[in-house]
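[1] The sequence and its predicted three-dimensional model are supplied below.
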Amino acid sequence: MSMTPPPGWYPDPHAPHLQRWWDGTAWTEHRHAPEAPAAPPPGGGGRARTVALTATGVVLVAAIVTGAVVLGGGSGGGTETRTAPTTTPAHTPGAPEPAPEASTSEPSADDPAVVEDQLNGVTFPLLDGWERPQHVAQDDVVMTTDGTYDCPGGVGLCRHGMVFSRTVTENDEKSPEALAKADISEAADEAYDRDSLGRELHGGMTSHQVVKSGPVAVAGRAGYLVRWRVKTAKGPGGYVQSLVFPSSVGTEAPVLVRYVFDAGEDGPPLADMDRLTKGIRPFGDADTGGGVGSSIGPTD
């Protein structure tokens, strides 16, 4: 049985130094620094804030239970499903609101080499050469390679590798294959053609080639991936992959994971795409890798 947290301010899953408004069903674009006074965003209403405050005790109990299950290794059959945002508030008696401290960019209690995506109910392995996002402007970033460099196009700063995770909510399509095939072109354009500001960071994309596609088991569920080799006017180009699989929390809305790897000797090993995909686990269940679709493998 899953439990959706009430509307309120929680740590931003992809910018842990900020708090973000959860409207009870999805994240909004309203953010603020934890030390700044926070009023409910327009449309949130006083009622939503009242519900969030009165539910503080429930959230505290849920956080304690969640921590106990994680520390216990998720044994015992595990019928409980985690939803996000989940927090571990630092509560001071008499304070009007708790001060949540946990975030998706922090390691789990029992594995410091894991990045948690609580909203989508999964964890990612933090491989060598990768780090949790720091000073990253894009939304939904799970991890990046260390450091930045001057983009080949002569404008902006680039990173050799980035991984994004988001929930697909803008359409009614549920097929991982259809969603992955529909997303790959947009993913390649945003990574290597023009960014959100219209800049050609790599001089523009000149061509692409499909190098891998097919079904794959992700966190015990049947997903689908499409991978392109992208060539650019400047620089070595890179590899872009769109991976889609059903979420294990909430309404089981599809989860979209994008991989952006620069090609060339400075880019991360291409094998890291497969290692990251294979290492995705349901939140709080680091030993689960099989289940539905466990015998499925990607095809070239």
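    All right, it came through fine. Numbering: from 1, shown residues only.
[2] From here on, just use CA atoms for contacts and neighbour counts.
    Will do.
[3] in the chain, which strand has the most residues?
    Secondary structure of the chain per DSSP state E: the longest strand is strand 205-218.
[4] Which other helices and strands does that strand contact?
    Taking 3 or more C-alpha pairs under 8 Å, 6 or more residues apart in numbering; DSSP states H and E as the contact definition, the neighbouring helices and strands of strand 205-218 are strand 221-232, helix 271-279.
[5] same thing but 6 Å
    The elements that strand 205-218 packs onto, with contact taken as 3 or more C-alpha pairs under 6 Å, 6 or more residues apart in numbering; DSSP states H and E, are strand 221-232.
[6] tell me the angle the strand it packs on makes with strand 205-218.
    Comparing the axes of strand 221-232 and strand 205-218 via axes from the mean of the first three to the mean of the last three C-alpha atoms, to 10 degrees yields an angle of 160 degrees.
[7] Checking the most centrally placed residue in the chain next. Helix, strand or coil?
    When the chain is reduced to its mean C-alpha position, the nearest residue by C-alpha atoms, centre = their mean turns out to be Ser165, at 3.1 Å. Reducing the assignment to helix, strand or coil with DSSP: H, G, I helix; E, B strand; the rest coil, the entry for Ser165 is strand.
[8] Val58 now?
    Using three-state DSSP, the three-state assignment for Val58 comes out as helix.
[9] And here is the other one:
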Amino acid sequence: MTPPGWHPDPGHSGKGPDQERWWDGAQWTGHVRPSPAAVRRRGIRIGVGVTVGAVVLAAIGGGMYLLREDDGGRPGIAVASPSAPPPAPEGSGAPDGGNGSEGDKDGDDGGSQGPGEQLPPTEPGYATDLAAGISLPVPKGWTGKSAAVGAGLTTGEHACPGGADTTCVRGGIFSAPAVALKLTAGTAEEAAKKDIAVNAEESYGGDSYGKITSHEEIRSGAVTVAGQKGYAVRWKVVTEKGDDGYVESLVFPSPASKDMLVVVRSGFDISKDAPKLSVLDEIVKGIKAASGAGAGNGGAA
């Protein structure tokens, strides 16, 4: 008997990228996702961030600023996303179709889907990156975004130091498969060490913060996330404009596909208005395999 989980979609027409469908042990459900191989093959438009539904969470200013993809690329526009699809039939055992806790507060507020894609099944209080096979816990007061490719958490929107026409955040975390960020490296350690400089520049460089005048490595080492052995590098960066910040690049194998690396980029302002670094540590500890992604739940060591 085929066990519950993600399997090649038997109803896929062959048009478009390969996909997987959730089998609940007795029937095929309406939940689909891109197959890991399709994610690696296709050219996902990422830019400097990760597309999460209609909102691009880009790594600038506390890890992210907000763009609306259908608004000509103009920054500073936060938009509401469509609601998640209805849950699978009762008793199906499919991944939860819920969308955060207490409505959109403190949880995932959804995303949009492309042709042939379902919104990712999520659970209350988590934002799910379906392609990466992980779910990120959403702390109280934060906003979470789920998508077929990528997931993001943000808090503390404010005008960027470089101009009021862009919106930055005090704290931001987003995930994506490494291939979606065009990050190629053999190991998690190599990828994290390669990504941290890019993360720092995109989070606290450019027009929003000016150039980074200096940085200090404050942590670098092995870490276990969602049961997977990975590596994290954390820098403190000094900016030309506005608040300085902490950035972290965390890389580990996907619980859904051991040959796919997942990148979790973080950026926190150094400010009385920003979340403490202990919040970042708690989020990382709470990252887990998404429902149906396979075994390997667990926290960071």
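    Nice, thanks for sending it over. Computed from a prediction, not measured in an experiment: that's the story for all the values here.
[10] Show me what Ser271 of structure 2 aligns to in structure 1.
    Correspondence of Ser271 of structure 2 to structure 1, assessed by TM-score structural alignment: Gly264.
[11] rewinding a little: what residue of structure 2 matches up with the residue nearest to the centre of structure 1?
    Aligned counterpart of Ser165 of structure 1 in structure 2: Ser175 (TM-score structural alignment).
[12] How about the contacts made by that match?
    For Ser175 of structure 2, the contacting residues are 150-151, 263-264, by C-alpha atoms under 6 Å, 6 or more residues apart in numbering.
[13] From the residues you listed, pick the one nearest Asp244 of structure 2.
    Distance to Asp244 of structure 2, by C-alpha to C-alpha, is smallest for Val264 among the contacts of Ser175 of structure 2, at 20.1 Å.
[14] And that closest one, how far from Tyr246 of structure 2?
    Val264 of structure 2 sits at a distance of 14 Å from Tyr246 of structure 2 (criterion: C-alpha to C-alpha, to the nearest Å).
[15] What ranges does structure 2 have for its helices?
    Under the criterion DSSP state H, helices of structure 2 are mapped to 36-41, 188-204, 206-209, 277-286.
[16] Nearest to Cys160 of structure 2, out of those?
    Between Cys160 of structure 2 and these, the shortest gap by C-alpha to C-alpha is with helix 206-209, which sits at 5.7 Å.
[17] And the closest one, what's buried?
    Burial within helix 206-209 of structure 2, assessed by neighbour count using 16 or more other C-alpha atoms under 10 Å, is assigned to 208-209.
[18] Which residues does it contact?
    By C-alpha under 6 Å, 6+ apart, the list of residues contacting helix 206-209 of structure 2 from outside reads 160-162, 241.
[19] Between the residues you listed, identify the one with the most neighbours.
    In terms of neighbours by other C-alpha atoms under 10 Å, those top out with Cys160 at 24 neighbours.
[20] if you skip the residues just before and after it, what's nearest to Trp28 of structure 2?
    In space, not counting the residues next to it along the chain, Trp28 of structure 2 is nearest to Trp22; the distance is 6.1 Å by C-alpha to C-alpha, 6 or more residues apart in numbering.
[21] Same check on Cys168 of structure 2?
    By the measure of C-alpha to C-alpha, 6+ apart, the closest residue to Cys168 of structure 2 outside its immediate chain neighbours is Tyr65, 4.6 Å from it.
[22] how near is that neighbour to Asp165 of structure 2?
    Relative to Asp165 of structure 2, Tyr65 of structure 2 is positioned 11 Å away (criterion: C-alpha to C-alpha).
[23] same check, this time on Gly152 of structure 2
    Distance, Gly152 of structure 2 to Asp165 of structure 2, using C-alpha to C-alpha: 22 Å.
[24] what does Ser35 of structure 2 give?
    Ser35 of structure 2 sits 38 Å away from Asp165 of structure 2, going by C-alpha to C-alpha.
[25] Those two: who's more crowded?
    It is Ser35, of Ser35 of structure 2 and Asp165, that has more neighbours when counted by other C-alpha under 10 Å, with 22 against 14.
[26] who are the neighbours in contact with the closest residue to the more buried one other than its chain neighbours?
    Nearest-residue entry for Ser35 of structure 2: Gln19, 4.6 Å, with adjacent residues in sequence omitted and distances by C-alpha to C-alpha, 6+ apart. For Gln19 of structure 2, the contacting residues are 9, 33-35, taking C-alpha under 6 Å, 6+ apart as the criterion.
[27] Could you do Val233 of structure 2 as well?
    Counting by C-alpha under 6 Å, 6+ apart, Val233 of structure 2 has contacts 219-220, 248-249.
[28] and if you look at Thr154 of structure 2?
    Each residue near Thr154 of structure 2 by C-alpha under 6 Å, 6+ apart is listed here: 142-143, 171-172.
[29] What's it aligned with over in structure 1?
    Taking TM-score structural alignment as the alignment basis, one finds that Thr154 of structure 2 is matched in structure 1 by Thr144.
[30] now Asp243 of structure 2
    Under the alignment (TM-score structural alignment), Asp243 of structure 2 maps onto Pro236.
[31] ok, that match to Phe261 of structure 1 distance?
    With distances defined as C-alpha to C-alpha, the gap from Pro236 of structure 1 to Phe261 of structure 1 amounts to 11 Å.
[32] More neighbours: those two, which one.
    Legend: neighbour count by other C-alpha under 10 Å for Pro236 of structure 1 and Phe261, higher for Phe261 (26 against 16).
[33] Next, count neighbours for the nearest residue to the more buried one once chain neighbours are set aside.
    If you skip the residues right next to it in sequence, Phe261 of structure 1 has Gly161 as its closest partner in space, 4.5 Å away by C-alpha to C-alpha, 6+ apart. Applying the criterion other C-alpha under 10 Å, we find 25 residues in the vicinity of Gly161 of structure 1.
[34] Check whether Gly161 of structure 1 really touches Thr145, as I assumed.
    Yes - between Gly161 of structure 1 and Thr145 there is a contact at 5.1 Å, judged by C-alpha atoms under 6 Å.
[35] for the stretch 51-200 of structure 2, what spans make up the strands?
    Counting by DSSP state E, counting those that start in this stretch, the stretch 51-200 of structure 2 forms strands over residues 55-58, 65-68, 126-129, 134-137, 143-146, 151-160, 163-177, given from the N-terminal end onward.
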